[in-house]
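Chemist: quick one: sequence and predicted model below, then my questions.
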Amino acid sequence: MPRYDFRCRACGATFEVSRPMAEASAPAACPDGHEDTVKLLSTVAVTGGGTAAPPSGGGGCFGGGCCG
């Protein structure tokens, strides 16, 4: 389930809420009970554990042919 970051405008606390994507834009109350919160933008980095294989075909051009 995705996690969304929020910040409370009343006390400045930052907190996370886990909820379905269908409820992503729903308001969230601060853990201290304040209702004036804002959803923060966050970036997500997705990385793989493997390594990419080099392209086959030799050469540095499309299909391995000569660029010249």
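Modeler: In hand now; what should we look at?

Chemist: only C-alpha atoms from now on, for both contacts and neighbour counts.
Modeler: OK.

Chemist: gap between residue 7 and residue 25?
Modeler: 14 Å (C-alpha to C-alpha, to the nearest Å).

Chemist: what about these two, which has more around it?
Modeler: residue 7 (19 against 9; other C-alpha atoms under 10 Å).

Chemist: pretty sure that one contacts residue 34?
Modeler: No. Residue 7 is not in contact with residue 34 according to C-alpha atoms under 8 Å; the separation is 10.4 Å.

Chemist: quick one: the strands in this protein, in order.
Modeler: 3-8, 14-18, 37-39 (DSSP state E).

Chemist: put this next to the previous one:
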Amino acid sequence: MPRYDFRCRECGSTFEVSRTMNAASDPARCPDGHDDTVKLLSTVAVGGRGAAPASGGGCCGGGCCGG
């Protein structure tokens, strides 16, 4: 089950909630009992064998900015 990060606007604590994707946008109550919370955006690293390799440095992969 996916986990979502939330932050309490009242006390500033951050916490995780496990819930289905259908319920991802539902309000979450802070562990301290506060209701004023906001869901945080999280970054996901995607990689693996299908990821493109990094090209050489410089503009356009190098070579176009020669002097």
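Modeler: It's in. Predicted, not measured: the structure shown is a model, and the values here were computed from it.

Chemist: any shared contact partners between residue 7 and residue 34 of structure 1?
Modeler: Residues touching both residue 7 of structure 1 and residue 34 by C-alpha atoms under 8 Å, 6 or more residues apart in numbering: none at all.

Chemist: quick revisit: to residue 29 of structure 1, which of the strands of structure 1 lies closest?
Modeler: strand 37-39 (6.6 Å; C-alpha to C-alpha).

Chemist: and the residue nearest the centre of structure 1, how close does it get to residue 16 of structure 1?
Modeler: Geometric centre of structure 1, nearest residue: residue 44, 2.4 Å, by C-alpha atoms, centre = their mean. Look at residue 44 of structure 1 and residue 16 of structure 1: by C-alpha to C-alpha, they are 14 Å apart.

Chemist: tell me how many other residues crowd residue 15 of structure 2.
Modeler: Residue 15 of structure 2, neighbours per other C-alpha under 10 Å, totals 18.

Chemist: next one: residue 30 of structure 2
Modeler: Counted with other C-alpha under 10 Å, residue 30 of structure 2 comes out at 23.
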